[in-house]
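K.L.:
Sequence first, predicted coordinates after that:
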Amino acid sequence: MTYSQFEARWKPAGGAERANYSLFLQDLCDLIGVARPDPTTDNPAQDAYVLERAVYFQNRRNSIS
């Protein structure tokens, strides 16, 4: 993907950041020449490079619900 293609695809995108973020990041990876993130699994030890990774808090008193 070239910068011109990236810009043409994303310039008209509106304010739907949550709906578009994963596609945007995949296109950005293609643009800068890095691998796309891996699919998330049920094993956090394998999820080193994913879009959404589970976060577990050890001290629940200080976590935000």
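P.N.:
It's in.

K.L.:
CA atoms for contacts and neighbours, from now on please.
P.N.:
Will do.

K.L.:
residues near A8, how many?
P.N.:
11 (other Cα atoms under 10 Å).

K.L.:
SS state for it?
P.N.:
When classified by DSSP: H, G, I helix; E, B strand; the rest coil, A8 comes out as helix.

K.L.:
That one and D27: what is the separation?
P.N.:
Remark: distance between A8 and D27 (Cα to Cα, to the nearest Å) = 12 Å.

K.L.:
Check A35 too.
P.N.:
As judged by Cα to Cα, A35 and D27 stand 10 Å apart.

K.L.:
Second structure for comparison follows:
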Amino acid sequence: MTADTNSRPDITNFIERWASSGAAERANYQIFLAELCDVIGVVRPEPTRINEDDNAYVFEK
């Protein structure tokens, strides 16, 4: 998945969306980080795989 600058969410919308999320950091961190990746134009982390060699860019190892 590659990020296209023309289809990236607006940073203002991102901030407004997450400003009211409350103190649910553990519940929200993966979706927050995935959306942050979209906003800043980087690839989202990959799903974790059984083979550790395939887990270079995942949320948790």
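P.N.:
Here it is on my side, so go on. Being a predicted model, the structure only gives us computed values, none of them experimental.

K.L.:
re the thing from before, between A35 and D27 of the first structure, which has more neighbouring residues?
P.N.:
Just comparing A35 of the first structure and D27: by other Cα under 10 Å the higher neighbour count belongs to D27, 19 against 10.

K.L.:
Identify each buried residue in stretch 20-30 of the second structure, please.
P.N.:
Neighbour counts over stretch 20-30 of the second structure (16 or more other Cα atoms under 10 Å) mark no residue as buried.

K.L.:
Which stretch of the first structure is that stretch matched to in the alignment?
P.N.:
Here stretch 20-30 of the second structure aligns to the first structure at residues 12-22, judged by TM-score structural alignment.

K.L.:
Distance from the chain centre to that stretch, please.
P.N.:
Relative to its chain's centre, stretch 12-22 of the first structure lies at 12 Å (Cα atoms, centre = their mean, to the nearest Å).

K.L.:
now the residue nearest in space to the middle of the first structure, nearest residue through space, not along the chain?
P.N.:
The first structure has L51 as the residue nearest its centroid, 3.6 Å off, counting by Cα atoms, centre = their mean. Excluding the flanking residues, the one nearest L51 of the first structure by Cα to Cα, 6 or more residues apart in numbering is P37, at 6.2 Å.
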